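A.B. asks: what follows is a predicted structure for the sequence shown.
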Amino acid sequence: MSGSDTQSAQADGGVSTPSASTGTTSSGQSAVTGAAARAIDELPLADRMSLKPKTLKRLGILAGLYVVTIGAVTLLDLQTPEAAVFGSFVPAVILLAFVFETMDSAAGMGFGTALSPVLLIVLGFDPLAVVPALLVSETITGLLSGWMHNEFENVRVSLSRPFNEETKAIALITGISAIGSVVAVLFSFLAIQFDKSVISVYVMVLVLLMAVAALFRERLKPAADAEYRPRMLVGFAALAGFNKAIGGGGYGPVTTMGQLYAGMYEKAASAISSISEGLASFVGVITYFGITAAGVELNFMLVPSLLAGSLLAAVFAPFSVRVIPNRIYKYVIPGYALAIGVILFVTNFLV
């Protein structure tokens, strides 16, 4: 790698990385997305696995906070679920939360879409125990995994003008999705019910079709090589907001694969979906607590188990995204979406 293609190593001992793109293609027609992730992908495996000392220090602090958080949760006055073995912790839920959050943080989808029917149908938990707990967990893990994606340089979020394309995508998707979160919460407490079987089948078909189309697209014309068309995100963000409003899941698959169709770099797309879902879920949590203040009782007994598994995954998954080369990773998103479609098919028709 020539000197013009690399930046000097950071004073804190960080690994040197290739210089970021100027933000336009050689023809000057469209912005280049995922500049930070593209730079990391050019490094050898050993360098991709190496982390800066300041990042390692932050991970150590997070490990301490994890232990303190889980310990504090055991002191909360929550209902104890059946099958709990230590306080309010359910081993099966912890394991499921880790598995699905690993894929959610790595592929931008699956935690709510795939885990919700498993908790409701397979394990038999009440909806009022599942929905609020998932929203709380998605808020915390979405923001944590988004921070980790930024820390591991899978995405670079800019908080000062001019905003880069990734930051603009986060704002667009979050804004529309937040509206869907509020509507979903209000619908659930205003007794506005939709046919759950119809919605579930709709989400299953939508996810399967988008997954198959995305697999073919990544094979023929990867998002990393496509021209970025941000206007396409508006339609997909609206569809994701609609899915969230009707409470049928499918938010992550639509936002993440929608970004691929728009030409967003694959690793950046996953990070953007994690951050957007965390922010949108936060709006939903605020709405839920507002309704609670009005006298509606909520059940958060699954929160300890969900957090125990998902918090670990929210750190592990973004690091794995950094390490896996994009030529392999580009198939992870549509491939996992296809797996989610199969899970939905099984829970709809075979369970």
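C.D. replies: Cool, the structure landed. Because the structure is predicted, anything quoted here is derived from the model rather than measured.

A.B. asks: only C-alpha atoms for contact and neighbour calcs from this point on.
C.D. replies: Noted.

A.B. asks: and P81, that's in a strand?
C.D. replies: No - P81 is assigned coil when assessed by DSSP: H, G, I helix; E, B strand; the rest coil, not a strand.

A.B. asks: may I see the buried residues of stretch 58-69?
C.D. replies: 62, 66 (16 or more other CA atoms under 10 Å).

A.B. asks: residues in contact with it?
C.D. replies: By CA atoms under 8 Å, 6 or more residues apart in numbering, the residues outside stretch 58-69 that reach it are L311.

A.B. asks: any idea how far S274 is from A237?
C.D. replies: From A237 across to S274, the span is 14 Å (CA to CA, to the nearest Å).

A.B. asks: between the two, which is the more surrounded one?
C.D. replies: S274 (33 against 25; other CA atoms under 10 Å).

A.B. asks: and that one, what is it in contact with?
C.D. replies: With CA under 8 Å, 6+ apart, S274 has these contacts: 104-105, 108-109, 142-143, 145-146.

A.B. asks: of all these, which two lie farthest apart?
C.D. replies: M109 and L143 (14.1 Å; CA to CA).

A.B. asks: ok, these two, which is more surrounded?
C.D. replies: Neighbours per residue (other CA under 10 Å) separate M109 from L143, with M109 holding more: 31 against 22.

A.B. asks: would you mark the buried spots in the helix ranked longest in the chain?
C.D. replies: Scanning the chain for the longest helix, with DSSP state H as the assignment, gives helix 266-293. Neighbour-count burial for helix 266-293 flags 266-285, 287-288, 291 (criterion: 16+ other CA under 10 Å).

A.B. asks: quick one: stretch 291-309 to chain centroid distance?
C.D. replies: 21 Å (CA atoms, centre = their mean, to the nearest Å).

A.B. asks: ok, structure two:
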Amino acid sequence: MISTAVFYADTLTYWFSLLHEDFYLFMLAGFIAQMIDGALGMAYGVSASTFLLSFGVPPAAASASIHTSEIFTSGVSGLMHLKFQNVNKKLFKTLLLPGIIGAAAGAFVLSSLEEYNNIIKPVIALYTLYLGVIIIRKALKKKKKVSSGNIPRLATFGGFMDSIGGGGWGPIVSSTLIARGRHPRYTIGTVNLAEFFVALASSITFFAVIGLSHWYVIAGLIAGGVIAAPIAAFLSRRLPVKTMMILVGVMVILISIRIIFKAIMAL
């Protein structure tokens, strides 16, 4: 019995030794990003993307890693939102197919431009900086009822930009729908559930074009995100959303500025 326990302990120690030294850092990033996303219905990809880019992960690999991890985190998060009855089924069906098409198209475009990483990275940082501003603006703006608009077109654009920038599905789709007067609780839950399918489409496209890389980044994001997903879904109706959105927006803006500054200094 003791020898069996020693064997399992040695095996566990061996597998942990194989982990990249930054694995736990990416695990923490996945936990924080999913807590934000599950509670606000946005900013997992934006938070994780700015973090990965700042540590030198190439744009295509960063987006591929984020969307692969989102298959697991958004799956768990979506199920939790279903459990807590936070999903509008009609809205979900409207978002699904356009979001998938947009995500696949964005992943293909980014993968095809991988050789231009030095140019793409600061461009994506400008995009995430813009999303940070959008998040803060949505937090401060008074909500008002307006027309629903073209939801399929919104979903297509959100899916495309999500793949290009490693994030943006939530900030673009959730914040727009909430600003148009939709109930935050059901919007957050529905967009989170649809995100599973958007992330799956994006990941499949990335793998088909560039293959599997940076597995330790993916593993860390998944581990942290899966732990956080049920906690975030439970807390989604209890957290001070406005304050959190402002903090997230400020964080994204600061990290994006850092990436842009480093790119300028490298010229």
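C.D. replies: The structure has been received and is ready for your questions. Since the structure is predicted, the reported quantities are computational estimates derived from the model, not experimental observations.

A.B. asks: can you give me the TM-score here?
C.D. replies: The TM-score (TM-score structural alignment, normalised by the length of structure 2) is 0.77; 248 aligned residues with a CA RMSD of 3.2 Å.

A.B. asks: residue in structure 1 paired with I253 of structure 2?
C.D. replies: Applying TM-score structural alignment, one finds that I253 of structure 2 aligns to G341 in structure 1.

A.B. asks: tell me the mean distance between the helix or strand that contains its match and structure 2 once they are aligned.
C.D. replies: In this structure, G341 of structure 1 sits in helix 332-349 according to DSSP states H and E. Following superposition, helix 332-349 of structure 1 is found to deviate from structure 2 by 3.7 Å on average (mean CA distance after the TM-score superposition for structure 1).

A.B. asks: what is that helix packed up against?
C.D. replies: Helices and strands touching helix 332-349 of structure 1, as assessed by 3 or more CA pairs under 8 Å, 6 or more residues apart in numbering; DSSP states H and E, comprise helix 91-107, helix 111-117, helix 196-220, helix 251-262.

A.B. asks: who does the first one touch, helix- and strand-wise?
C.D. replies: In terms of contacts (3+ CA pairs under 8 Å, 6+ apart), helix 91-107 of structure 1 is packed against helix 111-117, helix 266-293, helix 303-323, helix 332-349.

A.B. asks: what about the third one, how far off from structure 2?
C.D. replies: What it means is helix 303-323 of structure 1. Helix 303-323 of structure 1 versus its aligned partner: 1.3 Å mean (mean CA distance after the TM-score superposition for structure 1).

A.B. asks: next, the angle helix 91-107 makes with that helix.
C.D. replies: 30 degrees (axes from the mean of the first three to the mean of the last three CA atoms, to 10 degrees).

A.B. asks: again with the last one
C.D. replies: Interaxial angle of helix 332-349 of structure 1 relative to helix 91-107 (the same axes, to 10 degrees): 140 degrees.

A.B. asks: what comes into contact with helix 332-349 of structure 1?
C.D. replies: Outside helix 332-349 of structure 1, the residues touching it (CA under 8 Å, 6+ apart) are 103, 107-110, 113-114, 117-118, 121-122, 197, 200-201, 204-205, 207-208, 210-212, 214-215, 253, 256-257, 266.

A.B. asks: state the distance from S147 of structure 2 to S174 of structure 2.
C.D. replies: Applying CA to CA to S147 of structure 2 and S174 of structure 2 gives a distance of 15 Å.

A.B. asks: give me the more crowded residue out of the two.
C.D. replies: S174 (26 against 9).

A.B. asks: structure 2: which residue goes with G146 of structure 1?
C.D. replies: Checking with TM-score structural alignment, G146 of structure 1 has G78 as its match.

A.B. asks: I'd like the distance between the closest residue to P184 of structure 2 other than its chain neighbours and S148 of structure 2.
C.D. replies: What sits nearest to P184 of structure 2 in space, not counting adjacent residues and going by CA to CA, 6 or more residues apart in numbering, is I178, at 5.8 Å. Remark: distance between I178 of structure 2 and S148 of structure 2 (CA to CA) = 10 Å.

A.B. asks: coming back round to it: what's the offset of the helix holding G341 of structure 1 from the middle of its chain?
C.D. replies: With CA atoms, centre = their mean as the basis, helix 332-349 of structure 1 stands 16 Å off its chain's centre.
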